[in-house]
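Asker: sequence-free structure coming up:
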């Protein structure tokens, strides 16, 4: 048997970051991924993800996204890859609505530069949006777009350069753990580690079913649209956005790669639940695209509401929509990092780093009470 300081199970968004950060600290690291590097089978593909520090999900996310911002810059510097493109970002909604209120609160908590735009200012600056009379926009000039595949590849490359051993297209067939460490079965081979970071995304509960974590997998397709004026929807003129205003409920990313504007329907859309992550392999159909097309028709008169491309994606969702990061009392040699509920990628560099804090040091300077897995295990 070969033994390591840290084993990382799952090398997607969170796992790739954890492998990079653990190896960078001098730990001996082994990582396992059942698919190829930066694959399109999970939740971290499609060429673009929003990065914003106006984390309206709550002030507990403010220090996480602050660390993530620093690590994304460090990743670019160390790897030489360009993984972030600034476009600005909007949160659009009623002036007294929850989205705008929480975005401004978190911007204040995190000392984030923002500008509040009323409906007239929004329409003048961003005529692409069909703004309702009562809408306002919280504009974050520093927000933009991350390249998810590029981020993951750069993190994995740095992890390997720092000595991490990474196994792709390798299925973990068993996981045993006690307070002293973990034993990982890969076929007939057994690997031991002092700590294991579980970061398997939508497959999260497969390796630890005994913890009975209440995570569910939801299909969430990625859909792209184009307009006659292509330049109007590039990152120089069209920001990322989250829009919650009456019937308008959706999000979007400018055209950063020639595929068009990526648009998604918000939480009010009836997206199907999956029995298992492996069930997300069926083709895109009207049930996937109809809610997004309806949003585009109302919100963007300059976009053709017929998609130019679409692909399946999915999210692992917790009951309260908050992340699951921590060491459960029932499994002290495991660090759990899952349940990112559709708003995790922007934080992923920091989540991986925090998981390494817990694996190597037993604690993190980031407050994790809100994210504790024990809130679901009855031991919080």
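Answerer: Looks like it came in fine. Owing to the predicted nature of the structure, the values given are computational and were not obtained by experimental measurement.
Asker: Could you use CA atoms for every contact and neighbour count after this?
Answerer: OK.
Asker: Check the burial of residue 207 by counting its neighbours.
Answerer: 16 (other C-alpha atoms under 10 Å).
Asker: For the longest helix along the chain, which helices and strands make contact with it?
Answerer: Looking across the chain with DSSP state H, the single longest helix is helix 62-79. Secondary-structure packing of helix 62-79 (3 or more C-alpha pairs under 8 Å, 6 or more residues apart in numbering; DSSP states H and E): helix 148-161, helix 348-356.
Asker: to the chain's geometric centre, what's the distance from that helix?
Answerer: Chain-centre distance of helix 62-79: 14 Å, with C-alpha atoms, centre = their mean, to the nearest Å.
Asker: Tell me what angle it forms with helix 348-356.
Answerer: Here helix 62-79 runs at an angle of 100 degrees relative to helix 348-356 (axes from the mean of the first three to the mean of the last three C-alpha atoms, to 10 degrees).
Asker: Pasting the second one now:
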């Protein structure tokens, strides 16, 4: 087939959280770039929806990941300033452990290793400071003031808007059906047209293995459910997170909590009142077969809220499902293939969105320069050989 859709310096396959950032970074550096998205911009089928994400630095212990986390925090603020869009709310963040202190001890070590401000709290101290929480006396907690909440769909829209302003082309509702390396670059066939480019960037999330053979059988798309519950009673007063730049001292900080070995998280509402809850209950699924949420998804989240955050255990406001794509070791896959013509970000394991601006920079570096100043050696695909 003769290419009819034009030629670009780079084509980005998948314009979600990371793909939108890569499209923006490539266009900002002067590249002609085409972003292709099989669904809408933004959409609710992948890993970048759900209204909010927690930016929590205390869980990022190794130096390479911490460097990406530091850059991501800075880049989110830069994106706000450039686009004039309200994206981040500074809230602080908590790690809580019930029935063992390993997660809190790990977070404490990370903070100490990287010189991050932090404060250890007992269960009673936690409840006294934040009456909306009702963790038991034996709980251990660590508070880190740099935590924040980012508006996830707004982040995608902001990156796409900035990319368009920088000259990028973004096409939604256009599915890539095949691509191949050709002389001088790559050819990409979609269900609408055919395009050529010098380089390809694959940020297809749960569909990445369909685009990159080397990922087939390696990354694992999984279903993940979340719930939003309305405030309940007087203890609900501090649940709503403020807007960016406002004092959030009266709000409950978002948390990750390990209860008898099972992981949960909660984020105070911003566009919805109350609180969003989730847990690490990832069930393998084909990405096109993602099922709607059910009462069975809701029950364990409600039980957790009723016991530990009773002020946020009111009526159900929203249930949602999305996709998390896990790598075998829970670490990112960042690499190049096809003699450097293809840059890949995959297997982000439920942690990719908060890093999106930094990962977009890395992918732009790999695409335009063939390398990056960020240390991504630990994320290479060949570590699984």
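Answerer: Structure received. The shown structure was predicted, so the numbers you read here are calculated from the model rather than taken from an experiment.
Asker: returning to what we had before: give the aligned range of whichever helix or strand comes after the longest helix of structure 1 in structure 2.
Answerer: Per DSSP states H and E, the first helix or strand lying C-terminal to helix 62-79 of structure 1 is strand 84-86. With TM-score structural alignment applied, strand 84-86 of structure 1 matches the range 88-90 in structure 2.
Asker: what about the helices in the stretch 201-350 of structure 2?
Answerer: Counting by DSSP state H, counting those that start in this stretch, one finds helices in the stretch 201-350 of structure 2 at the ranges 208-211, 295-308.
Asker: Any chance of CSV for these, columns distance to residue 169 of structure 2?
Answerer: What follows is the helices of the stretch 201-350 of structure 2, written out as CSV (distance: least, C-alpha to C-alpha, whole Å):
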stretch, distance to residue 169 of structure 2
helix 208-211, 21
helix 295-308, 38
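Asker: related to what we said a few turns ago, could you dump the helices and strands packed on helix 62-79 of structure 1 into CSV and include distance to residue 85 of structure 1?
Answerer: Below are the helices and strands packed on helix 62-79 of structure 1 laid out as CSV (distance: least, C-alpha to C-alpha, whole Å):
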stretch, distance to residue 85 of structure 1
helix 148-161, 12
helix 348-356, 16
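Asker: Figure out which of these is closest to residue 179 of structure 1.
Answerer: Smallest distance to residue 179 of structure 1 across those (C-alpha to C-alpha): 17.1 Å, for helix 348-356.
Asker: on that earlier part again, now, of the helices of the stretch 201-350 of structure 2, which is deepest in the fold?
Answerer: Highest mean neighbour count of the helices of the stretch 201-350 of structure 2: helix 208-211, a mean of 19 (counted as mean count of other C-alpha atoms under 10 Å).
Asker: coming back round to it: what does the longest helix of structure 1 contact?
Answerer: Here helix 62-79 of structure 1 makes contact (C-alpha atoms under 8 Å, 6 or more residues apart in numbering) with 53, 55, 81-84, 106, 109-110, 151, 154-155, 157-158, 346-351, 366.
Asker: That helix against structure 2, how far on average?
Answerer: Taken against structure 2, helix 62-79 of structure 1 registers an average deviation of 0.5 Å after superposition, with mean C-alpha distance after the TM-score superposition for structure 1.
Asker: in that helix, what's buried?
Answerer: 62, 63, 64, 65, 66, 67, 68, 69, 71, 72, 75, 76 (16 or more other C-alpha atoms under 10 Å).
Asker: again, but for stretch 237-244 of structure 1
Answerer: 238, 239, 240, 241, 242, 243, 244.
Asker: and those residues, which of them are in strands?
Answerer: Within the buried residues of stretch 237-244 of structure 1, residues falling in strands by DSSP state E are 240, 241, 242, 243, 244.
Asker: so who does the first one touch?
Answerer: Applying C-alpha under 8 Å, 6+ apart, one finds that residue 240 of structure 1 lies in contact with 50, 87, 88, 89, 90, 143, 144, 145, 251, 252, 253, 254.
Asker: Could you do the second one as well?
Answerer: Counting by C-alpha under 8 Å, 6+ apart, residue 241 of structure 1 makes contact with 89, 90, 91, 92, 251, 252, 253.
Asker: That one maps to what in structure 2?
Answerer: By TM-score structural alignment, residue 241 of structure 1 lines up with residue 255 in structure 2.
Asker: Alright, calling it a day.
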